[in-house]
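>>> After the sequence you'll find the predicted model.
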Amino acid sequence: MNLFAKLQERAAMGNPIRVGMIGAGKFGTMFLSQALRLKGIHIVGVVDLNPGTAKSNMKLVGWEGEAYSAASLNAGAASGATFVGDDWQALIAHPAVEIIIECTGNTIAAVTHALTAFQNGKHVINVTVEADAFVGPGLADRAREAGVIYSMAYGDQPALASDLVDWARACGFSVVAAGRGHKWMPHYRQSTPDTVWDHWGLTREQAERGRLNPKIFNALLDGSKPAIESAAIANVCGLDAPADGLVFPSGGIDDVPNLARARAEGGVLDHKGMVDFISCLTPDGAQIPHDIRKGVWVCFEGDTEYLRNCFEEYKVVTDDRGRYRCNYKRWHLIGLELGISVASVGLRGEPTGAAQDFRADVAAVTKRNLKKGEILDGEGGYSVAGGLRPASLSLEGGYVPLGLAHNVTLIRDVPEGQPITWNDIKADTNTDAYRLRREVETRFSKTAAA
């Protein structure tokens, strides 16, 4: 509870946490807006494929020109200003940089950036949760081997949900389920970048004003991002994934204790200790009051009579039996909250979430009948969506993770609603992401066999 005080101490000592950021899109820009207010953090460099866009975004959120006009990384490190460029390798290699923030949103590039950072002795905060979903355990292992920290990004829901799970367990409660909210109808699964704003609740003009990427937001809508974030939560917290994918039961915040319990007790879970998402819409599409669409929750158990009596005495909302209750954070602020991760890693040496196991995976599932020769366009696109599966089933079925289902060619037809398998595609095997994924598969296949 004293991160801000510790940041102030670092600022007063003239020794801020020195950070390098790769990617200056929406998430990165949100953090840049807050970094101006955090004197204990110095962004030495920002690199982007288009440095001009990065500078434009920095100006948009209030940066003065001299603050991002350092002529080089050396100049930025010496002066306290920020260098903006396009050479990510130079940024990672620079000795002044302690932490790399990876927020490109490009799964293939993110893995390479993280592994290169580890090799250079840098901590990594990975905003690109899509990469964490399919190689998170591998990235965490590589970081440990290098003696550095790998962390999910606070502000994104997986880290926030994992924080709630940690809170519950540190209080001594047994966690029954965890997840977040979502706006969900089954037909959203077929949504494309052309239809996303109609479902999302924004006009095209509003989306353009916010410089919002329709493909990224479509991934939120079509179930891909919920699957990705659920996998990340499961692998950090040791929770299980539903065998047939997320259930998306309808409910508001106060409905969570009734919903997030086992079916045998009137809920929707296969068993205790799972992840799922709560939809803010009724099955006929009506908005549910006091929803948790933008937030996260943990459901925990009063497994003794004394605990249940305490729930009753303090008038907390429980399920209809008085046994289960939830704690929640109704809103998440995305990149505006990323300073928590920077401070936690830089000051305490602690990640804000890192995969400990491989419990859940995100398979690429077809949105329509696909033909041999078609090129998959990955997360949020026109061809596939992400489907959450237990990692054991995914490995057994040879499912291609959504993060590697981009710009690869089908070598045979695949009907609608089916997971893509390695036998269905011509995979690009010459990437760090592919090689690390195969390492993860080999390691956990052997673990399961043992």
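In hand now; what should we look at? Numbers count the residues shown, from 1 in each chain.
>>> Every contact and neighbour count from this point should use C-alpha atoms.
Noted.
>>> Do I have it right that Ala77 meets Ala96?
Yes - contact criterion Cα atoms under 8 Å: Ala77 and Ala96 qualify, at 6.4 Å.
>>> The two: which has the busier surroundings?
A count of neighbours by other Cα atoms under 10 Å puts Ala77 above the other of Ala77 and Ala96, at 22 against 18.
>>> Tell me how far the more buried one lies from Gly349.
Here Ala77 is placed at a distance of 22 Å from Gly349 (Cα to Cα, to the nearest Å).
>>> before we move on, back to that, which neighbours do Ala77 and Ala96 share?
Val44 (Cα atoms under 8 Å, 6 or more residues apart in numbering).
>>> Now do the same contact list for Thr352.
Counting by Cα under 8 Å, 6+ apart, Thr352 makes contact with Ser151, Met152, Ala153, Tyr154, Ala159, Asp163, Ser341, Ser344, Val345.
>>> same thing with Tyr154?
By Cα under 8 Å, 6+ apart, the contact set of Tyr154 is Leu160, Ile334, Gly335, Glu337, Leu338, Gly339, Ile340, Ser341, Thr352.
>>> Turn these into JSON lines, including secondary structure and distance to Val275.
Listed next are the contacts of Tyr154 as JSON lines, based on DSSP: H, G, I helix; E, B strand; the rest coil; distance: Cα to Cα, whole Å:
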{"residue": "Leu160", "secondary structure": "helix", "distance to Val275": "14"}
{"residue": "Ile334", "secondary structure": "helix", "distance to Val275": "21"}
{"residue": "Gly335", "secondary structure": "helix", "distance to Val275": "24"}
{"residue": "Glu337", "secondary structure": "helix", "distance to Val275": "23"}
{"residue": "Leu338", "secondary structure": "coil", "distance to Val275": "23"}
{"residue": "Gly339", "secondary structure": "helix", "distance to Val275": "26"}
{"residue": "Ile340", "secondary structure": "helix", "distance to Val275": "24"}
{"residue": "Ser341", "secondary structure": "helix", "distance to Val275": "23"}
{"residue": "Thr352", "secondary structure": "coil", "distance to Val275": "18"}
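>>> Got another one to weigh against that:
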Amino acid sequence: MNYTTLFHDMHSVAKVGIIGSNGGFGYSFLAQVPLMKDSLELQVICDLNIQESIELLKKLQYDETRFRSCNSKDEIEQALQIPGSIIILEDGELLPFCNIDVLVEATGNPEISSCMAEKCLQYGIHVCMVSKEADCVSGPYLYRLAKQKNVVYAIAAGDQPANLIEFLSWVKSLGLEVIAAGKSSEYDYIYNLDTGLFSYQGEEVVLPELKDHWSLNGVNTLEDRSRILKDFPQFAVPDYCEMNVVSNATGLEPSCNRFHYPICRVEELADIYIPVEDGGVLTKTGVVDVFNNLRRPDEASFAGGVFVIVRCHDERVWSLLREKGHVVSRNGKYACMYLPYHFMGVEAPISVINAFRLGLSTYDACDCHAVMTAIAERDFARGEQMDLRGHHRLIDDVYVQLLSGEDAQDNAAPYYLIAGKRLKQDVKKGELITLEMLDLQGSELYRMYQEGQHNE
């Protein structure tokens, strides 16, 4: 696909609004917009802290004489009379009145994200969703709403779900059979074979034993690596969320409830994510999963990259590709294709342009194929509020599973629907958190989740 050719006869500029601009994704997107004046124009930025938004734009060298802080429809109308105005809002309810073509939603708050997306879609505004926490709950509903309104609902390129969904569409278009697909977890495991020094997110420890398990010798090697590195995180909640999004978009099922999370090197993937009868870890195919990338300090990162395992359809073809350095399994039956990157807001504008100029979404379908469930890790008391915290949007003292829609209980509460809700009853350690346990009165996210579960 050649983007220059694709957009050759289309010169209209998309007026863009962004909500939730102060995170890494929002910042990197706003830094990109001035580089794309032929395609994008920032029309509105919305955040709870107007002054912080102003300082952010100034830091990115936007012209502050264009800034217009607005708190009402009348003020917005006045600002729109001045060419080149950048409207700065605190109230997201005013977004549909800002004459934007596309909303980039990046708050990370499932309830707010979903409501803002719904409102803009109803007003005929395309939506590029960055907040995967919302999409894995309300995505099916929002996708269908967009189709009804003849606009686009998409997840933004630059995060792993969109990148993997796009990559899978390429693989499937080539007629290749998908055995498994997934991503690496966010941070690499780095090991120096000479010194035995292991590092993870700045933490370092000498682990000479790991050197003995550097080369893959079946699933036992994976078990040994996991044991040696037991004091380091081997799973992350955002991974389940992202694979939930991919499952809903593609129909690929979770490989197992908690994923396999092998600690492995990229060149080992085609020997791991294959059926157990061929020496791998999979009990079924056509699945999503996540691995922890193990590499030397002098090797490039795969953190946040995506991969697809395919079945080799012709021995000679894939032998040729193996000779060129591509990752083919030892038995020659499977191969790994991968993209070792995600560039966040730097590449997100492509999703905006595709939506505005071509009417194209990341999705070609979206349904509730998987549910990210939550199980209590301690006793909870009635009345406790299940708040999200931190950059990775976690709920304390619960652990997650990703189940196929068929395997999940009908009343299982999606993890990010739980966020911000109060418990209507006590919950015992080890219990699955269900819809009946939550005070869902007035939750628009719950309404969207319910409507999204009904097939078209």
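Done, it's in. This structure is a prediction, so every number in the text was calculated from the model and none was measured.
>>> sorry, back to before: nearest to Trp297 of structure 1, of the contacts of Tyr154 of structure 1?
Leu160 (8.8 Å; Cα to Cα).
>>> What separation do you get for the equivalent of Ala170 of structure 1 over in structure 2 and Leu145 of structure 2?
Using TM-score structural alignment as the criterion, Ala170 of structure 1 maps onto Ser173 of structure 2. Relative to Leu145 of structure 2, Ser173 of structure 2 is positioned 27 Å away (Cα to Cα).
>>> The two: which is more packed in?
Using other Cα under 10 Å as the criterion, Ser173 of structure 2 and Leu145 rank with Leu145 on top: 18 against 9.
>>> Thought Tyr123 was touching the more buried one, still the case?
No - Leu145 of structure 2 is beyond contact range of Tyr123, at 11.2 Å (criterion: Cα under 8 Å).
>>> To which residue of structure 1 is Ile19 of structure 2 aligned?
In structure 1, Ile19 of structure 2 lands on Ile22 (TM-score structural alignment).
>>> Kindly report the same for Pro96 of structure 2.
By TM-score structural alignment, Pro96 of structure 2 lines up with Ile92.
>>> Nearest residue to that match in space, ignoring adjacent ones along the chain?
Closest residue to Ile92 of structure 1 apart from its sequence neighbours, by Cα to Cα, 6 or more residues apart in numbering: Ala117 at 5.7 Å.
>>> So the residue in structure 2 that that neighbour lines up against, which state does it fall into?
Using TM-score structural alignment, the partner of Ala117 of structure 1 in structure 2 is Cys120. Of the three states, Cys120 of structure 2 takes helix under DSSP: H, G, I helix; E, B strand; the rest coil.
>>> Tell me, how many residues neighbour Cys120 of structure 2?
23.
>>> what does the one 10 residues further on give?
When neighbours are counted by other Cα under 10 Å, Val130 of structure 2 registers 28.
>>> if I pick it, what's in contact with it?
Counting by Cα under 8 Å, 6+ apart, Val130 of structure 2 touches Phe25, Val104, Glu105, Ala106, Gly108, Ile155, Ala156, Asp159.
>>> Keep only those of those residues that are in strands.
Judged by DSSP state E, those include Val104, Glu105, Ile155 as members of strands.
>>> Show me what the last one aligns to in structure 1.
I take that to be Ile155 of structure 2. Using TM-score structural alignment, Ile155 of structure 2 sits opposite Met152 in structure 1.
>>> tell me the contacts of that match?
Met152 of structure 1 sits in contact with Ile125, Asn126, Val127, Val129, Asp132, Pro158, Ala159, Ser341, Pro351, Thr352, Gly353, Ala354, where contact means Cα under 8 Å, 6+ apart.
>>> Let's see that with 10 Å instead.
Met152 of structure 1 sits next to 101, 124-129, 132, 136, 158-160, 162, 232, 236, 338, 341, 351-355 when contact means Cα atoms under 10 Å, 6 or more residues apart in numbering.
>>> In helices, which of those fall?
Using DSSP state H, Val129, Asp132, Gly136, Pro158, Ala159, Leu160, Ser162, Ala232, Val236, Ser341 are the members of those that sit in helices.
>>> What residue in structure 2 is paired with the second one?
Taking TM-score structural alignment, the alignment pairs Asp132 of structure 1 with Asp135 from structure 2.
>>> Not counting its neighbours along the chain, what's nearest that match?
Leaving out its chain neighbours, the residue that sits closest to Asp135 of structure 2 by Cα to Cα, 6+ apart is Val245, at 6.7 Å.
>>> how about that neighbour, what does it touch?
Val245 of structure 2 neighbours (Cα under 10 Å, 6+ apart): 132-137, 139-140, 155, 160-162, 165, 251, 366-372.
>>> Recalculate using a threshold of 7 Å.
Asp135, Cys136, Pro161 (Cα atoms under 7 Å, 6 or more residues apart in numbering).
>>> Most neighbours among those residues, which one is it?
Neighbour-wise, the contacts of Val245 of structure 2 (other Cα under 10 Å) top out at Cys136, 30 neighbours.
>>> Quote the end-to-end distance of stretch 61-69 of structure 2.
Span of stretch 61-69 of structure 2 from end to end, Cα to Cα: 17 Å.
>>> tell me which residues in that stretch are buried?
Neighbour-count burial for stretch 61-69 of structure 2 flags Tyr62, Phe67, Arg68, Ser69 (criterion: 16 or more other Cα atoms under 10 Å).
>>> Those residues: which two are farthest apart?
Distance extremes for the buried residues of stretch 61-69 of structure 2: the farthest pair is Tyr62 and Ser69 at 14.6 Å, using Cα to Cα.
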